[in-house]
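Participant: need a 3D model of the sequence below.
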Amino acid sequence: MSEVRIPSQSAQTTKLLLESKRPEISEIELTLFENCNIVCDFCFHDKKSQVGLSKEEMFSKIPIMDEFLSRQQNRVKIAQINVVGGELFQDRWMERLNQDYYELLIETKKSFDKYNLKMKVVFVSNFLFKKKESVKELIDKLRDYGIDTHLIVSYDFEGRPLSKSYWDNVTYFGPEYICSVNLVGTSGSIKKFIENKDNNFKYFYKNFNIFFDDFIPDNGSDDLIPSDREFSQWYKYIADNFPLIQPVADLINNQNNSMHCLSLNKVTIFPDNKTSNCRWHRYKQTDFNTKLNLKDNSGMMQNFIDEMGCLQCEYFSRCGFRCFTQWDWKNRKRDMEICPMKSFFNHIEGKQD
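Facilitator: I've put the predicted structure just below:
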């Protein structure tokens, strides 16, 4: 049995060291339910689960959000709710759930007002729904109530079916409603991306903001995790060919960046009301090298900083780091001696590793 790594510093010390890197926005990852109408390679949700679908279950999350927001006042000015499923906008129960979403968020706004925080909301969707007018009505009503509300479109390089409805919705909502098109950086999607043969992606890049999310591993997903070398090649390819893609664009253009991970300012609320600042509660110690703490990510952060030599790195202020959960995953392929992020910065600065 391999040895579990214990962080060299206390959680509080780690957070103090990273204070300058803490994002200036807080985030609530509001996972209402896992039920979904499609299967994606990178998603391990229970597609048939009914947990969280009732209005009562949704509203039971309000006190959890209120408690989190109470701790964010005087730390940030903006807090964003990422409303996710499963798939939120399924035609079979669109009208009922959209009304529930509206009432849930209107009620939640009282907490934002109480703690003097600006409220932002994004709905994450696979965009395969047909009742687009109902989705637009929901967003317009929330905006009329003073809530900054947008959509995030999910796109998959590895073959998720794209129906006529998908493209109708993309055209119908456009940049006014779609704040970004999000992709997930699995090993396979990175390879497809670097082949540069996807005309759909080129359309998105020309017309929308693009965000490439790190893949957050789950049990049985080892083959989806990019190796260090793949990760480094991925970022370098973005810089050379698609430099407007976030979060890489900020790394190219800014000398000071917050870290990409929001876990210092974040709570994830699961359908059954369990919470974490990052990881799924089904994770086990055997998945990770660092001692697992579902409530606090600072142990993995500290071990990342120690191993990568971040505090001594010339790019510390500029770097956004990596997904700490992915980095610490025990069965990830580690095939570079140099930090992949440092190699990326050397590349854009024209330096040798």
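Participant: for the rest of this, base every contact and every neighbour count on C-alpha atoms.
Facilitator: Fine.
Participant: list the contacts of Q233.
Facilitator: Residues in contact with Q233 (Cα atoms under 8 Å, 6 or more residues apart in numbering) are F344.
Participant: helix/strand/coil for I81?
Facilitator: Following DSSP: H, G, I helix; E, B strand; the rest coil, we place I81 in the strand state.
Participant: sorry, that was for P243
Facilitator: Recorded secondary structure, P243: coil (three-state DSSP).
Participant: now for the closest residue in space to it that isn't next to it in sequence, how many residues are close by?
Facilitator: Leaving aside its chain neighbours, P243 sits nearest to A249 (5.5 Å; criterion: Cα to Cα, 6 or more residues apart in numbering). A249 has 16 neighbouring residues, counting by other Cα atoms under 10 Å.
Participant: A249 and I238, how far apart?
Facilitator: 9 Å (Cα to Cα, to the nearest Å).
Participant: also F59?
Facilitator: From F59 to I238 the distance is 41 Å (Cα to Cα).
Participant: could you also give me the structure for this second sequence? I'd like to compare it with the first:
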Amino acid sequence: MVDVLAEKKGPTKEAHLILFEKCNLRCSFCHQDHDSTVGLDADEIMRKGIKLVEQSDLEAPIVINITGGELFTDDIPDWMFGYYHALGEYLLNNFKRAKLVFGTNLVYENVWRVERLITMLNTLSDRELQTVSLATSYDPAGRFNPAQRELFFKNLERVGMWVDTVNVVITKQNIEVFLNDREGDEVKDLAYDYDLYFDHYIPSERYEEHQPTESQIRQLYLKLAKKYPLSYPIAAWKKQAFNETTCRSTKIINKDGVVTTCWSEAGKDAVLDEGQGLAAKHAAEERFIEHYGCLSCEYYQRCGLRCFLHHSFVEGSTTECEIKLLFDEIL
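Facilitator: The predicted model follows:
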């Protein structure tokens, strides 16, 4: 199998360890089973780390996203944090150039446990080659009630020094909020203080409710270019002549310990086998770049080429690329 975008994807690999899916929030666009306790087991947590090490190039630079569900919710017992620490230490001891990122919604009272975990792991890391950080999400629509939003910002003040990115999911509902200037003044602060990244919605079984069209996404980006030019990917498009692809062929170890790809996350036509998932993704990449003539596009090196999983869920036969039209306007 030839990866036609290998050079465009860059040298850094990416992995996603989903330790379990149990969560204290009920985000309307999330595909996970928030009541599931599958994977909520100390031995299973370590087995996932071992599996990743056994199947990876330990010399290559890698970003390892460690998530739930919600790892840090108040009903997670203290002793589980010992296993989070053991997992992080194991990964740091094996991957020479690693960035460990713990994903969290920041909606819980016992934030001191998170501070302790990240501080302790950072003392173990090689500061020149390894980092340990947090990533969180802020969505004006479909994530928080007012009390949860207040707690989010309270905790962000406490752990913000370790927050790597704040993601916003590109759903139809979030796009509508931004286009109508209803996102709130706090988003301006997030864009200034953090890497505010607008991330593609992973289609779930409710994708028809949440999945935006290509045109809607372009309208969002146009708005962001004017109002939040420091947000990503807008800032990267404007500053950098070369940008790697949005998709890194992420290796996922899911709550059951199964090694899959991002294609296993989709509620429609899920592919749980890693080899089959990669084959499906490569086929989608080839269809995409042939359909839009990406290799001959003047913006090819600057463009992240979007999320191929997203594009496979969006109907349409036009060969006119909305992102190319966007670049024509903002560059």
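Participant: now what about the TM-score between them?
Facilitator: Here the TM-score for the pair of chains, by TM-score structural alignment, normalised by the length of structure 2, is 0.90; 319 aligned residues with a Cα RMSD of 2.0 Å.
Participant: and the residue nearest to P243 of structure 1? What does it align with in structure 2?
Facilitator: Using TM-score structural alignment, the equivalent of A249 of structure 1 in structure 2 is A235.
Participant: could I get the full set of strands for the stretch 1-150 of structure 1?
Facilitator: Shown for the stretch 1-150 of structure 1, the strands assigned by DSSP state E, counting those that start in this stretch span residues 25-31, 78-84, 118-125, 148-154.
Participant: which one of those lies closest to N37 of structure 1?
Facilitator: Shortest distance between N37 of structure 1 and the strands of the stretch 1-150 of structure 1, using Cα to Cα, is found for strand 118-125: 11.2 Å.
Participant: where does the closest one end up in structure 2?
Facilitator: The counterpart of strand 118-125 of structure 1 in structure 2, using TM-score structural alignment, spans residues 97-104.
Participant: and if you look at stretch 305-313 of structure 1?
Facilitator: Aligned using TM-score structural alignment, stretch 305-313 of structure 1 spans residues 289-297 in structure 2.
Participant: for that stretch, which positions count as buried?
Facilitator: Across stretch 289-297 of structure 2, burial judged by 16 or more other Cα atoms under 10 Å covers 289, 292, 294.
Participant: for stretch 160-173 of structure 1, same thing?
Facilitator: 166, 168-170, 173.
Participant: same thing with stretch 87-104 of structure 1?
Facilitator: 87-90, 94, 97-98, 100-101, 103-104.
Participant: cool, and stretch 106-124 of structure 1?
Facilitator: Buried, per 16+ other Cα under 10 Å, within stretch 106-124 of structure 1: 108-109, 111-112, 115-124.
Participant: so which other helices or strands are in contact with the lengthiest helix in structure 1?
Facilitator: Counting by DSSP state H, the longest helix found in structure 1 is helix 94-114. Helix 94-114 of structure 1 sits against helix 55-59, helix 62-70, strand 118-125, helix 132-144, with contacts defined as 3 or more Cα pairs under 8 Å, 6 or more residues apart in numbering; DSSP states H and E.
Participant: so what secondary structure elements neighbour the second one?
Facilitator: Read that as helix 62-70 of structure 1. Here helix 62-70 of structure 1 is seen to pack against helix 94-114 when contacts are counted using 3+ Cα pairs under 8 Å, 6+ apart.
Participant: pull the contacting residues for the aligned partner of C23 of structure 2 in structure 1.
Facilitator: By TM-score structural alignment, C23 of structure 2 lines up with C36 in structure 1. C36 of structure 1 makes contacts with 46-48, 85-88, 90, as judged by Cα under 8 Å, 6+ apart.
Participant: redo these as TSV? Include distance to F288 of structure 1.
Facilitator: Formatted as TSV, those follow (distance: Cα to Cα, whole Å):
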residue	distance to F288 of structure 1
D46	23
K47	26
K48	28
G85	25
G86	26
E87	29
L88	31
Q90	35
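Participant: out of the residues you listed, flag the one nearest to N256 of structure 1.
Facilitator: Closest to N256 of structure 1, out of all of those and judged by Cα to Cα, is G85, at 33.2 Å.
Participant: how near is L162 of structure 1 to C36 of structure 1?
Facilitator: In this view, L162 of structure 1 and C36 of structure 1 are 15 Å apart by Cα to Cα.
Participant: kindly report the same for S189 of structure 1.
Facilitator: From S189 of structure 1 across to C36 of structure 1, the span is 21 Å (Cα to Cα).
Participant: quick revisit: mind putting the helices and strands packed on helix 94-114 of structure 1 in TSV, distance to M341 of structure 1 included?
Facilitator: Listed next are those as TSV, based on distance: least, Cα to Cα, whole Å:
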stretch	distance to M341 of structure 1
helix 55-59	39
helix 62-70	32
strand 118-125	28
helix 132-144	38
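Participant: and R318 of structure 1, which of those is closest to it?
Facilitator: strand 118-125 (26.1 Å).
Participant: how close does that closest one sit to structure 2?
Facilitator: Its matched residues in structure 2 lie on average 1.0 Å from strand 118-125 of structure 1 after superposition (mean Cα distance after the TM-score superposition for structure 1).
Participant: just give me the match in structure 1 for V53 of structure 2.
Facilitator: Here V53 of structure 2 is matched to D66 in structure 1, going by TM-score structural alignment.
Participant: please report the distance of that match from K114 of structure 1.
Facilitator: From D66 of structure 1 to K114 of structure 1 the distance is 9 Å (Cα to Cα).
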